[in-house]
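K.L.:
Sequence and predicted structure, then a few things I'm wondering about:
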Amino acid sequence: MSEQKRLSPGDPAPDFTLPDSEGNDVSLSDYRGKSVVVYFYPAAATPGCTKQACDFRDNLAELNDAGFTVLGISPDKQAKLAKFVADEGLTFPLLSDQDREVMKAYGAFGEKVMYGKTVTGVIRSTFVVDPEGVLSHTLYNVRATGHVAKLRKDLKV
């Protein structure tokens, strides 16, 4: 597999501005001074991505109480994200990165192995950005199931 960019704790979080499910622009810089969990997922309304999004939804109060905001990013179009938000009762912003530039900046898009084959796609990844805009956690190739529980443990939430 070809080498792709990976971020590490201590790196500055690449800034971005992306549309949310309602068409509003959301920028990472809007959250400066707060801790932000940014997670990248392959496709809204698929089984694994639904499980992961619902886990974030179900744990959002505890994450928010501990000072963390959650942002989900996928290559889905705004309309698909809006339907996903409505269908699953999601209560945090989902952002559309159709050109995958933000995913590439975070190393969350590239070659991966699926079912024994090397493919190019979204690498399920989670990043925690501290209030100064620096990455405190960089988690690549996470599993959809159980990931939020592990993240809460790592963040002591």
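P.N.:
Thanks, I have it. For clarity, every value in this text was computed on a predicted model and none was experimentally measured.
K.L.:
When you work out contacts or count neighbours from here on, use the C-alpha atoms and nothing else.
P.N.:
Will do.
K.L.:
which strands and helices sit next to the helix ranked longest in the chain?
P.N.:
Longest helix in the chain, counting residues (DSSP state H): helix 47-65. Here helix 47-65 touches strand 68-74, helix 147-155, going by 3 or more Cα pairs under 8 Å, 6 or more residues apart in numbering; DSSP states H and E.
K.L.:
What number of residues are in the vicinity of the closest residue to residue 32 other than its chain neighbours?
P.N.:
Excluding the flanking residues, the one nearest residue 32 by Cα to Cα, 6 or more residues apart in numbering is residue 131, at 5.5 Å. Residues within reach of residue 131, counting by other Cα atoms under 10 Å, total 17.
K.L.:
if I pick residue 131, what's in contact with it?
P.N.:
31-36 (Cα atoms under 8 Å, 6 or more residues apart in numbering).
K.L.:
Below is an additional structure, to be compared with the one above:
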Amino acid sequence: MAVAAAILVVMESTWNGTPTAVENTASVSYAVGAPGPRAEAPDFSLASTAGGTVNLSDYRGESVLLFFHEGIGCQPCWDQIRDLDAAETELQSVGVDQLLTITSGPVDLIAQKMADDKLTAVALADTRLDFSLTYQTNKYGMMGESRNGHSFILVGPTGEIEWRADYDGPPNYTMYVPVDEILTQMQALRTDA
């Protein structure tokens, strides 16, 4: 019953744009910003490190996990991507078809970091934070609102947000979350919703 009440509070918080802390027993807590679960995910068109642009709408019909992160100077963010890359099978087993990473910074520098770290996820550059501001993922970072924090948003096949976790807010700035914990938290809220 407490879990259902917490979910209701989270769901209601997404309508007014106020981040709400999620009560849970996990070792890493998070907030849920807006737009949140049950909201339509705003489309975007961002430069890809593989060349060209990627639109969220390109993935309609698939479940897409968006990972907004701080970027070039945040090695734990790149470690997070490395571990998500390695957990592709586990992501697929919980219904995630595609991982898209999104950060600010020049696309060529992001591409170089992806190559240096031998990362295979689709990496997108939101250089001016245009879409990060739309998703309000810049409200959770250590660098103030000039960078993203550590936010995950699961967009379902119909384009609706199914789950959101903003892990990086004050005062305990979280820069890395174990993949098994992300999957457990995502599944718990998707199942209870």
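P.N.:
Arrived safely. These numbers come from a predicted model, not from an experiment.
K.L.:
Put one on top of the other, what's the TM-score?
P.N.:
The TM-score (TM-score structural alignment, normalised by the length of structure 1) is 0.84; 151 aligned residues with a Cα RMSD of 2.3 Å.
K.L.:
Give the equivalent position in structure 2 for residue 74 of structure 1.
P.N.:
Residue 74 of structure 1 maps onto residue 103 in structure 2 when the alignment is built from TM-score structural alignment.
K.L.:
returning to that earlier point: Serialize the helices and strands packed on helix 47-65 of structure 1 to TSV and add fields for distance to residue 102 of structure 1 and mean neighbour count.
P.N.:
Conversion of those to TSV gives the following (distance: least, Cα to Cα, whole Å; neighbours: other Cα atoms under 10 Å):
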stretch	distance to residue 102 of structure 1	mean neighbour count
strand 68-74	9	21
helix 147-155	21	15
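K.L.:
Any chance of a markdown table for these, columns distance to residue 22 of structure 1?
P.N.:
Listed next are the helices and strands packed on helix 47-65 of structure 1 as a markdown table, based on distance: least, Cα to Cα, whole Å:
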| stretch | distance to residue 22 of structure 1 |
| --- | --- |
| strand 68-74 | 14 |
| helix 147-155 | 25 |
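K.L.:
just so I know, which of these lies nearest residue 112 of structure 1?
P.N.:
Closest to residue 112 of structure 1 of the helices and strands packed on helix 47-65 of structure 1, according to Cα to Cα: strand 68-74, at 16.2 Å.
K.L.:
Residues touching that closest one, excluding its own?
P.N.:
The contact list for strand 68-74 of structure 1 (Cα under 8 Å, 6+ apart) reads 34-44, 53, 56, 60, 63, 92-98, 122.
K.L.:
again with stretch 7-18 of structure 1
P.N.:
25-29, 95-97, 102, 105-107, 129, 133-138.
K.L.:
10 Å instead?
P.N.:
24-30, 73, 94-98, 101-103, 105-108, 127-130, 132-140 (Cα atoms under 10 Å, 6 or more residues apart in numbering).
K.L.:
Just the buried residues of those residues.
P.N.:
Buried by 16 or more other Cα atoms under 10 Å: 26, 28-29, 73, 94-98, 102-103, 105-108, 127-130, 133-140, out of those.
K.L.:
Now do the contacts for the counterpart of residue 88 of structure 2 in structure 1.
P.N.:
Using TM-score structural alignment, the equivalent of residue 88 of structure 2 in structure 1 is residue 60. Residue 60 of structure 1 makes contacts with 54, 66, 68-70, 90-92, 148, as judged by Cα under 10 Å, 6+ apart.
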